[in-house]
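In: Predicted model and sequence below, questions to follow.
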Amino acid sequence: MPVNITNRENAEAIIRQQVVSTVFQDAPRQSVFMSMARKLPNMTSNQTRIRVLDFLPTAYWVDGDTGMKQTTKQAWDNVYLDAAELAVIVPIPEAVLDDAEFDIFGEITPRVNEAIGQRVDSAVVFGVNRPAAWRNDIITTARQAGNNVAVGSSPDYYNLIMGEGGVISKVEEDGYMATGCLAAMGMRAKLRGIRATDGSLIFKSDMQGSTQYALDGAPMYFPQNGAFDNTVAQMVVGDFKQAVYSIRQDVTVKILDQGVIQDPVTKEIVYNLAQQDMVALRVVFRMGWALPNPATRMDEDRVGCPFAYLEPATAVTTQKVTFTVSDNQTTPAAIEGAIIDVNGSRLKTNGSGKAEFNLRAGTYPAKIRKAGFGQITETVIVASSAVTKAVTLIPKE
């Protein structure tokens, strides 16, 4: 039976006993991602649509005084934010509340808010417990764009970060400016003392005594809410304003004193609030996020990514997922330039009709499309071996 309950032992420090009635808690550290990304107006339904530029217009030179001016087109694509729910119930015996000298609910609520921030950061940046309706996380998206930087056996962190092919240049090559950086706490020791060619420090606080740090002028954060997974990345750099989020339901708190609490797996009753003289704190939060990635002059096919990351010494295990796209002729011909969207990560097929992704274990929805052909939807299941997908596109009539 579960034992997730705030009992007398857990609350011992604030129960009216012969102890010093002092409570010390750090200021709750909530979502670093939400503090850096761009907040959209609150969602009015479970799903919100954003229109993003998908095809850029083209200008043409006119041949001579009587030359004909040509037409062009501009197109938009739909990007969706799907609201996912985070919730928790904290049951507490009324006897514990009665004997407490301080507001237990007031002490618990900030910690729950911090837990929500940790869950958001873990899901958005690393894909940990990612809701099924959400697009690929930032790390997965950056990897498919080739924006992962391996450190090697003798890492030169200056060039890995600042040099050609480093994480900052990866972001810039896709047409974005790095506006922020997240890193594991262990990166601080690796960055101290690194200087640019002019002798200036690339990593420093923005003022004496400040806890705010900067990397090459961009704000740098070291999340302390437990969300940063240093087994997946040492550092994440990017244009965080390209990521957007919207809140469907702000953090709501409700105190329950009636009803039962069931085990989500066995469905057995764990607590009967009325019968056991208990109350329960229920906290609910709902939000969605997206990485619209509109077409730009530097990335007209929208296959780039505004983020890049520095891998750990041992890179996370992924499996190669190869799509081969051809037409439906008697002798199938490879289709070059088909766009394959694997849950928000986009690649374009080469001259052989192939596109290769590197994905962690999981289930991914995929859409394959090419102008003049009907769109195909596939499901990709990645386990412990490489995956191949043959896709046939049928011309539109």
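Out: Cool, the structure landed.
In: CA only for contacts and neighbour counts going forward, please
Out: Will do.
In: Buried residues, stretch 114-131. List them.
Out: Using 16 or more other C-alpha atoms under 10 Å as the test for burial, stretch 114-131 gives 114-127, 130-131.
In: Ok, stretch 47-54 next?
Out: Within stretch 47-54, the residues that count as buried by 16+ other C-alpha under 10 Å are 48, 53-54.
In: would a markdown table of these with distance to Ile368 and secondary structure be doable?
Out: Below are the buried residues of stretch 47-54 laid out as a markdown table (distance: C-alpha to C-alpha, whole Å; DSSP: H, G, I helix; E, B strand; the rest coil):
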| residue | distance to Ile368 | secondary structure |
| --- | --- | --- |
| Thr48 | 23 | strand |
| Leu53 | 18 | strand |
| Asp54 | 15 | strand |
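In: in the stretch 251-397 of the chain, which spans are strands?
Out: Along the stretch 251-397 of the chain, counting by DSSP state E, counting those that start in this stretch, strands occupy 260-262, 269-272, 278-290, 307-310, 319-327, 339-342, 345-348, 354-359, 362-369, 376-382, 387-393.
In: Out of those strands, which one sits most buried?
Out: Among those, strand 307-310 has the highest mean neighbour count (mean count of other C-alpha atoms under 10 Å), at a mean of 30.
In: Show me what it is packed up against.
Out: helix 138-144, strand 148-149, helix 167-173, strand 235-238 (3 or more C-alpha pairs under 8 Å, 6 or more residues apart in numbering; DSSP states H and E).
In: got a list of contacts for the last one?
Out: Read that as strand 235-238. Residues outside strand 235-238 that contact it (C-alpha atoms under 8 Å, 6 or more residues apart in numbering) are 167-168, 171, 176-184, 187, 306-311.
In: now the residues you listed: which count as buried?
Out: Here, 16+ other C-alpha under 10 Å leaves 167-168, 171, 176-184, 306-311 buried among the contacts of strand 235-238.
In: Alongside the first one, take a look at this:
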Amino acid sequence: MADSNYLKDNLKGFVPTEVAAGIMDEIARGSSVLQLSDVKPMKSDTMKFQVWADKPGAYWVGEGERINTSKASWIFPEMVAKKIAVIIPVTREKLNDTTIDVFGELKPQIAEAFYTTFDKACLFGTNSPFEKNIFKSATDANNIVTRDTQSLDLDISDLMGEIEEKNLDVNGFAGHYGLKKELRSLRDSNGNQLAVMGMKENSLYENPLTFVRNGAFDNTKAELIAADWSKSIVGIREGIEFEILKEATLQSVTMGDGKPLSLAENDMIAIKATMRIAYLPIKDEAFAILKPKAAVMEVEENELVTP
């Protein structure tokens, strides 16, 4: 892109490809769901999957006997991309910078806003546009283990067992950052660490372990999520779009006088960045949650006082 291609000459459009790729890299590094899930490019806003509901079976056949037949059935879950947006106010002087310079500078803010909102929606359904989320899938499948008085390693083993009973394998975990200390202290019978904290990646029971650092993990609902993450599908539409706002009033930004930020009155502009992303957990039984004991006690107390 030429140096003369200033933001003031491009008030809307796509973020330059080289910068957009960097934003997507930061989103992938910051999002636990993206790190663990199966990520697929989307050519349109919808994508259908073909998943076995009942698989065909084979039969032993004696000499001259009729071969039995079995009926296979499929389900076709559909993933729909939704628009996610962030608005970042900046000084009006930014209009005199190139689009590459501006978005290079705002890259961390855009990425963090996107991956935090995305993880909240996918993990617990917080302000989610998607029909399903991991917490709901695990709850619907009754794959729930509650923290007990036994040791954490046995609780996690029981958690994995919930998925294994459905003939699936756990291939990764996601937990809140406050659980890191407890996991670090776990040992097997030979004194070896069950959770290994590495410089670049962590593992638990020899499976990838990620800690949700972006505030997206609701530890009042779960302490740890185990899953067959091949059943967790993320779809990404290419391109990040932007638009320059000059006259808007941003209700979510409060100024020193207690009033919302008026871009015109405060001689500022705002940059709105949008992208399209989809999420679909295609098998409820592939997800299991380790619930904190306090959450269950709170529910029981509420039930007692409910008339």
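Out: It's in. All values derive from a computational prediction rather than experimental measurement.
In: of the strands of the stretch 251-397 of the first structure, which approaches Ala196 of the first structure most closely?
Out: Closest to Ala196 of the first structure of those is strand 307-310 (C-alpha to C-alpha; 18.7 Å).
In: so the closest one corresponds to what in the second structure?
Out: Mapping strand 307-310 of the first structure onto the second structure (TM-score structural alignment) gives residues 287-290.
In: repeat for stretch 68-77 of the first structure
Out: Matched against the second structure by TM-score structural alignment, stretch 68-77 of the first structure falls on residues 66-75.
In: any idea how far that stretch is from the chain center?
Out: Put simply, stretch 66-75 of the second structure sits 36 Å off its chain's centre (C-alpha atoms, centre = their mean, to the nearest Å).
In: what about the helices in the stretch 101-250 of the first structure?
Out: 104-121, 138-144, 157-161, 167-173, 187-191 (DSSP state H, counting those that start in this stretch).
In: The last one: average distance to aligned residues in the second structure?
Out: In the superposition with the second structure, the aligned residues lie an average of 1.6 Å away from helix 187-191 of the first structure, counting by mean C-alpha distance after the TM-score superposition for the first structure.
In: can you name the farthest residue from the center of the second structure?
Out: Gly64 (55.0 Å; C-alpha atoms, centre = their mean).
In: And what about that residue, helix, strand or coil?
Out: coil (DSSP: H, G, I helix; E, B strand; the rest coil).
In: how close does the nearest residue to Pro28 of the first structure once chain neighbours are set aside get to Arg29 of the first structure?
Out: What sits nearest to Pro28 of the first structure in space, not counting adjacent residues and going by C-alpha to C-alpha, 6 or more residues apart in numbering, is Glu114, at 5.5 Å. For Glu114 of the first structure, the distance to Arg29 of the first structure equals 6 Å [C-alpha to C-alpha, to the nearest Å].
In: list the residues that contact both of these two?
Out: With C-alpha under 8 Å, 6+ apart, Glu114 of the first structure and Arg29 have common neighbours Asn225.
In: Arg187 of the second structure corresponds to which position in the first structure?
Out: Counting by TM-score structural alignment, Arg187 of the second structure lines up with Arg195 in the first structure.
In: And for Arg147 of the second structure?
Out: That one, Arg147 of the second structure, aligns with Val151 by TM-score structural alignment.
In: which residues touch its match?
Out: 160, 310-313.
In: just Asn266 of the second structure next, same as before
Out: Counted by C-alpha under 8 Å, 6+ apart, Asn266 of the second structure has zero contacts.
In: any idea how far Arg184 of the second structure is from it?
Out: For Asn266 of the second structure relative to Arg184 of the second structure (C-alpha to C-alpha), the value is 50 Å.
In: Same check on Ile134 of the second structure?
Out: 25 Å.
In: before we move on, the earlier item: ok, the match of Arg187 of the second structure - contacts?
Out: 158, 201-202.
In: State the three-state secondary structure for the closest residue to Ile104 of the first structure other than its chain neighbours.
Out: Leaving aside its chain neighbours, Ile104 of the first structure sits nearest to Leu97 (6.9 Å; criterion: C-alpha to C-alpha, 6+ apart). When classified by three-state DSSP, Leu97 of the first structure comes out as helix.
In: Near Leu97 of the first structure, how many other residues are there?
Out: For Leu97 of the first structure, the neighbour count with other C-alpha atoms under 10 Å is 20.
In: now do Leu191 of the first structure
Out: 17.
In: right, and it touches Tyr213 too?
Out: No - counting by C-alpha atoms under 8 Å, Tyr213 is not a contact partner of Leu191 of the first structure; they are 11.2 Å apart.
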